[in-house]
Structure formats: C-alpha cells, structure tokens
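Undergrad: can't give you the sequence, but here's the structure:
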C-alpha cells in the first residue's frame, strides 16, 4: 500500500454519544463536522500553555485521535479526568498512522497544517518505512514538532504558529485555555514566536540564541542551511549566535 508508517504515533478511538460535545469543550479547534476531513488541534492548560497536539477525524460512530506516542499516556489520563459523567469511552487502537506525499489514496485525508505535508491515513496494516525527509519539510514550511518546538507546559500555541497551521478556531466558543489564547490574538502583538532562520554551522537543539550579547531565543530543528528557532522578535534584526552557529532571520 502507498505511504510510509509513522512509528511514533498512537491512535485513540473515542466513542459514546457525547464524544463530539466532550472534545468541543476541551480543545483548540472545532470538533463538529469532521466527516471526511482531518482537524489539527491542541489541549491546553487553563493558563493557555500547550499540553499536547493531535489530529482528529470521524469514522462511523467514533472519533479517531492521532497523537505522538510520547504524549499518549498523559493525554489519555487528562481526557479521562475531564470525562466526568459524559457518555464517552476512550481506548487505544492498533491502527497504524500512514503518511505520504503526492497523489492521495482513497482512504487518505489531507494534512490540515499545510499542503506540502501531504496526507495521512489510518490502517490496520503497516506500510513501508519512512524515507521522506519530514524534518526538512518542517523547517522549510515552519512546522513545529511535538516535543521539540512544542514543549508541554511551556509553549503558547499562537507563538508556535497554530493560527497559520489551522490549529485554532477563534469562533468556536469556550475550551480549556481559550481566554488566554483569545487575549493573545486580539489584545497584543506577538513579541516572541517560532520563525525560520538561515544558519551557518550547527548547534544542538535547545542551544540558546544570543544577539548583541543579549538572550534572543532558542535554536531547534535544522536542515539544509535553515532552522526553526523561537525568537524574541525585537532582538532578531541582525546576526545572532547559537553556540558556534551564526543565524539570520529568514526574510521569507
């Protein structure tokens, strides 16, 4: 079968008559009308900080939730905590996450973050191993990754680009962390955030970025002379240093 198996993903099945209403009141995106499409969303703390990001779609009488495996156990625990008396059941599945580029097979759904990221499908059978340079695609298109650029308990999703990535809906109503997210959208200009930089040299992920002797951010994923970095925009107008690497804000 077409595609590559993403071996670091876990798929949950959410069932029960309250399943849509349940997620709708918790996560950053609209969970209604999911048939035939994939939606990207996040669960936040009440203070508006990132806990986990994931994809959700509807299949028959269930929702499928696709999350990075390293966050799966904690996410399931948190969702169960919020369940209370809702008619909802949450269970792991044995489904494989398959992703690919180019023409999409009949069972595939477009990755909602950006067209360049291709498609995802959920299958009982695995596909081939990953051969695509997904990190290179992420850097080129400014896509944060769970556990790298997206840090539980630290990241604000608007600073990570979730509006551009179709990961937040400002009209859906209340959800956990909505008040802080809405305030960042409507009442302030973002002074910090994820950006693409040009890089000469290399440095470990997490290396502090300095500009004119002052802290200016953190360096993350690097690929082919470019990198993702979390920056203070007021200090990113000239050359920056991250360990032995020299950085310049990408004008694109």
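TA: Here it is on my side, so go on. The structure displayed is predicted, hence computed values, not measured ones.

Undergrad: Every contact and neighbour count from this point should use C-alpha atoms.
TA: OK.

Undergrad: Correct me if wrong: residue 154 contacts residue 50.
TA: Yes. Contact criterion C-alpha atoms under 8 Å: residue 154 and residue 50 qualify, at 6.6 Å.

Undergrad: higher neighbour count, those two?
TA: residue 50 (21 against 11; other C-alpha atoms under 10 Å).

Undergrad: The more buried one reaches residue 152, doesn't it?
TA: Yes. Counting by C-alpha under 8 Å, residue 50 touches residue 152, with 5.3 Å between them.

Undergrad: Pull up the overlap in contacts between residue 154 and residue 50.
TA: Shared contacts of residue 154 and residue 50 (C-alpha atoms under 8 Å, 6 or more residues apart in numbering): none.

Undergrad: so residue 138 is in which element?
TA: Take DSSP states H and E as the rule and residue 138 turns out to sit in helix 134-141.

Undergrad: Quick one: the helices in this structure, in order.
TA: Along the chain, counting by DSSP state H, helices occupy 19-24, 69-83, 134-141, 178-186.

Undergrad: Give me the nearest residue to residue 113, chain neighbours excluded.
TA: Excluding its sequence neighbours, the residue lying closest to residue 113 (C-alpha to C-alpha, 6 or more residues apart in numbering) is residue 165, at 4.3 Å.

Undergrad: Hmm, that neighbour is touching residue 114, no?
TA: Yes. Taking C-alpha under 8 Å as the definition, residue 165 is a contact partner of residue 114 at 6.6 Å.

Undergrad: Who are the contact partners of residue 59?
TA: Contacts of residue 59 by C-alpha under 8 Å, 6+ apart are residue 35.

Undergrad: Distance check, it against residue 36.
TA: Using C-alpha to C-alpha, to the nearest Å, one obtains 8 Å as the distance from residue 59 to residue 36.

Undergrad: Residue 54 too?
TA: 17 Å.

Undergrad: Tell me which of these two has more neighbours.
TA: More crowded of residue 54 and residue 36, by other C-alpha under 10 Å: residue 54, with 22 against 12.

Undergrad: For the residue lying closest to that one once chain neighbours are set aside, grab the count of nearby residues.
TA: Setting aside the residues directly before and after it, residue 54 is nearest to residue 67 in space (C-alpha to C-alpha, 6+ apart), at 4.7 Å. As a burial measure, residue 67 scores 22 neighbours (other C-alpha under 10 Å).

Undergrad: Put this next to the first one:
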C-alpha cells in the first residue's frame, strides 16, 4: 500500500467553516451530495457546479460541534469563498477561512486527538482524512508523494489538477462512482443536467487512470491513437501513473496510446461500472 503507516500532510488543502442555524439548509440547495449524511463520524464528498452542470469546486465536508468544515483546495479557496458568499443572501450563516487554524492529514488508520478523523468517502482504500488543530502536526512524512501514488493507483481525481473548471461535467469525473452525488436529494445548482446525463446514459468522456511508459507527459498533452486521432488529454501524474481524460468511443482499456514521448495505457479501476451499467 503506497501510504503504509505514514501520516501525510495535505499541504495543498484548506479549511472553510460554516456556522449558524441555516448552515445545512444553505449547502443542501447548492451541492451535489446530501448534507444529512454528515455527522461527526462521517464525511461526505461533494461538488459545487455551474447552472450548466459544469465543475467548479469539489470538497469534503465534516461536522464539528455547531460548524460544518469544508476541506477544499488551498489555491482556489478565495474563489470558493466568494461563490458561497454570493449565494448566502439572507441565510443565517457565518462563513470563515480557518486554514491557519488547522492541518489536514491523510493516513491509513484513524488518528486520535484530531478535531475530526473520518474515512475518505471516495474509496475505502484511501484510508482516513483528519483535521488537526494547528500548530500541532504529527506528520511522519514531509511530502504528499505517497498520497498521490495511492490516489492515482485507485483512479481518483485531485480537484482542478484533474477536473477542468467550468468545462468538465462531474459524471465525467466519476463523482457518482466515488460517492460524490446523491440522485435522490432534490434540487441543487446543476442538478437537472447531472440527472439527465445519468438517466439518459449518454456519458461520452471520462477521467481514467493510466500507466505511463516513458517520460511523464505535461498536463494537457494530447493522447493520440494509432490513426493519429486525438482521443484525450493527460492530467495530473507522478512517476509511471497519471490521470487521462478520454473520449470513451475511441479508447479501450489495456490498449497503449501515444502521449508526447511516452506511451499511456488506460487501466480499468475497481469502481468502474460493468458494461450493463456504464454511463
């Protein structure tokens, strides 16, 4: 297992808190997952979309006391904060950037002493995500490399490194298979497009893990088939693993394709739906 017994600091993550009596009702009308699933022991994975169903932000949400904690991308926190404030209107909530008050850690086992420590809701093999009060930091590793290796091996996207903002539909980013969408919760921003894609089964593109043979291509490098046709683009990667964004009609699992000076081979992840359920 790539992370083994390490405690990994997720230095590219940040914390927003939402407090106030309307915090759950406010998020319920905005995000792709059901906030009623959240508890002190259970986190959810969810996204904020455009009205056209395109990806804007994804995050993890846990509850601590009377506050919801959003574990989000550090570099894009200002944009997420701005959008939430735009939607707040008269809702009785307080939204705060609390990044300097907490560290976010990844580990295979639950960490005691944290503000909250929950199973990563995307995949059982991703272990736990823990929010720890700063400046306390019990990391045993100073790099995110083991975490990246694990999530790439499982075919999990890492926010906007893999999911293109205002371009990618979240079902293309596999958020349904990774427990990030609740199709029974009711309306939210972008819900109509997302539901239509699911029930019409017309998904044409997907993010998928790939094995790299050769130098790791830069993100955005085209993936080309034997006929010289562009069938996708590479996204984030590390060593001999990466994520690729593919046109499904023109790719096959375990079939090598050209990407820059390397060969990339798409791998079927364990969460990928069988043919009769494929969207």
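TA: Thanks, I have it. Computed from a predicted model, the values in this text were never measured in an experiment.

Undergrad: How about the residue in the second structure that sits furthest from its center?
TA: Distance from the centre of the second structure peaks at residue 227, with 32.8 Å (C-alpha atoms, centre = their mean).

Undergrad: what sits against the alignment partner in the first structure of residue 155 of the second structure?
TA: Using TM-score structural alignment, the partner of residue 155 of the second structure in the first structure is residue 142. Residue 142 of the first structure makes contacts with 194-196, 228, as judged by C-alpha under 8 Å, 6+ apart.

Undergrad: What does residue 76 of the second structure correspond to in the first structure?
TA: Counting by TM-score structural alignment, residue 76 of the second structure corresponds to residue 71 in the first structure.

Undergrad: you'd agree its match is up against residue 52?
TA: Yes. At 6.7 Å, residue 71 of the first structure and residue 52 qualify as touching, with contact defined as C-alpha under 8 Å.

Undergrad: Between these two, which is the more surrounded one?
TA: residue 52 (24 against 18).

Undergrad: Now do the same for residue 235 of the second structure: its match in the first structure.
TA: Aligned partner of residue 235 of the second structure by TM-score structural alignment: residue 220.

Undergrad: State the distance from the counterpart of residue 38 of the second structure in the first structure to residue 51 of the first structure.
TA: Under the alignment (TM-score structural alignment), residue 38 of the second structure pairs with residue 34 of the first structure. From residue 34 of the first structure across to residue 51 of the first structure, the span is 22 Å (C-alpha to C-alpha).

Undergrad: These two: which has the busier surroundings?
TA: Neighbours were counted for residue 34 of the first structure and for residue 51 using other C-alpha under 10 Å; residue 51 has more, 22 against 15.

Undergrad: one step back: check which residues of the helix holding residue 138 of the first structure are buried.
TA: Using 16 or more other C-alpha atoms under 10 Å as the test for burial, helix 134-141 of the first structure gives 135-136, 138-141.

Undergrad: Residues touching that helix, excluding its own?
TA: Contacts of helix 134-141 of the first structure with the rest of the structure, by C-alpha under 8 Å, 6+ apart, involve 114, 116-117, 144-145, 196, 221-224, 226-228.

Undergrad: Nearest to residue 161 of the first structure, out of the residues you listed: which one, please.
TA: residue 144 (8.0 Å; C-alpha to C-alpha).

Undergrad: Find the nearest non-adjacent residue to the closest one, please.
TA: residue 150 (6.2 Å).

Undergrad: so where do the strands sit in the stretch 51-200 of the second structure?
TA: Here the stretch 51-200 of the second structure has its strands, by DSSP state E, counting those that start in this stretch, at 55-64, 67-73, 94-97, 102-107, 116-119, 128-133.

Undergrad: Quick check: which of those strands is nearest to residue 200 of the second structure?
TA: strand 55-64 (19.6 Å).

Undergrad: just to revisit the earlier point, contact partners for the residue nearest to residue 144 of the first structure?
TA: Residues near residue 150 of the first structure by C-alpha under 8 Å, 6+ apart: 50, 144, 160.

Undergrad: of all these, which comes closest to residue 203 of the first structure?
TA: The nearest member of those to residue 203 of the first structure, counting by C-alpha to C-alpha, is residue 144 at 17.8 Å.

Undergrad: Distance of that closest one relative to residue 229 of the first structure?
TA: 10 Å.

Undergrad: Residue 52 of the first structure too?
TA: From residue 52 of the first structure to residue 229 of the first structure the distance is 20 Å (C-alpha to C-alpha).

Undergrad: What is the aligned counterpart of residue 86 of the second structure in the first structure?
TA: Matched by TM-score structural alignment, residue 86 of the second structure corresponds to residue 81 in the first structure.

Undergrad: Compute the number of surrounding residues for that match.
TA: Here the number of neighbours of residue 81 of the first structure (other C-alpha under 10 Å) works out to 9.

Undergrad: Also residue 9 of the first structure?
TA: Residue 9 of the first structure, neighbours per other C-alpha under 10 Å, totals 18.

Undergrad: and what of residue 101 of the second structure?
TA: Residue 101 of the second structure has 14 neighbouring residues, counting by other C-alpha under 10 Å.

Undergrad: Ok, residue 24 of the first structure next?
TA: So residue 24 of the first structure, with other C-alpha under 10 Å, has 19 neighbours.

Undergrad: Centre-most residue in the first structure?
TA: Nearest to the first structure centroid, counting by C-alpha atoms, centre = their mean: residue 53, 4.7 Å.

Undergrad: what's near enough to touch the counterpart of residue 233 of the first structure in the second structure?
TA: Superposed on the second structure with TM-score structural alignment, residue 233 of the first structure falls opposite residue 248. By C-alpha under 8 Å, 6+ apart, residue 248 of the second structure lies in contact with 204-206.
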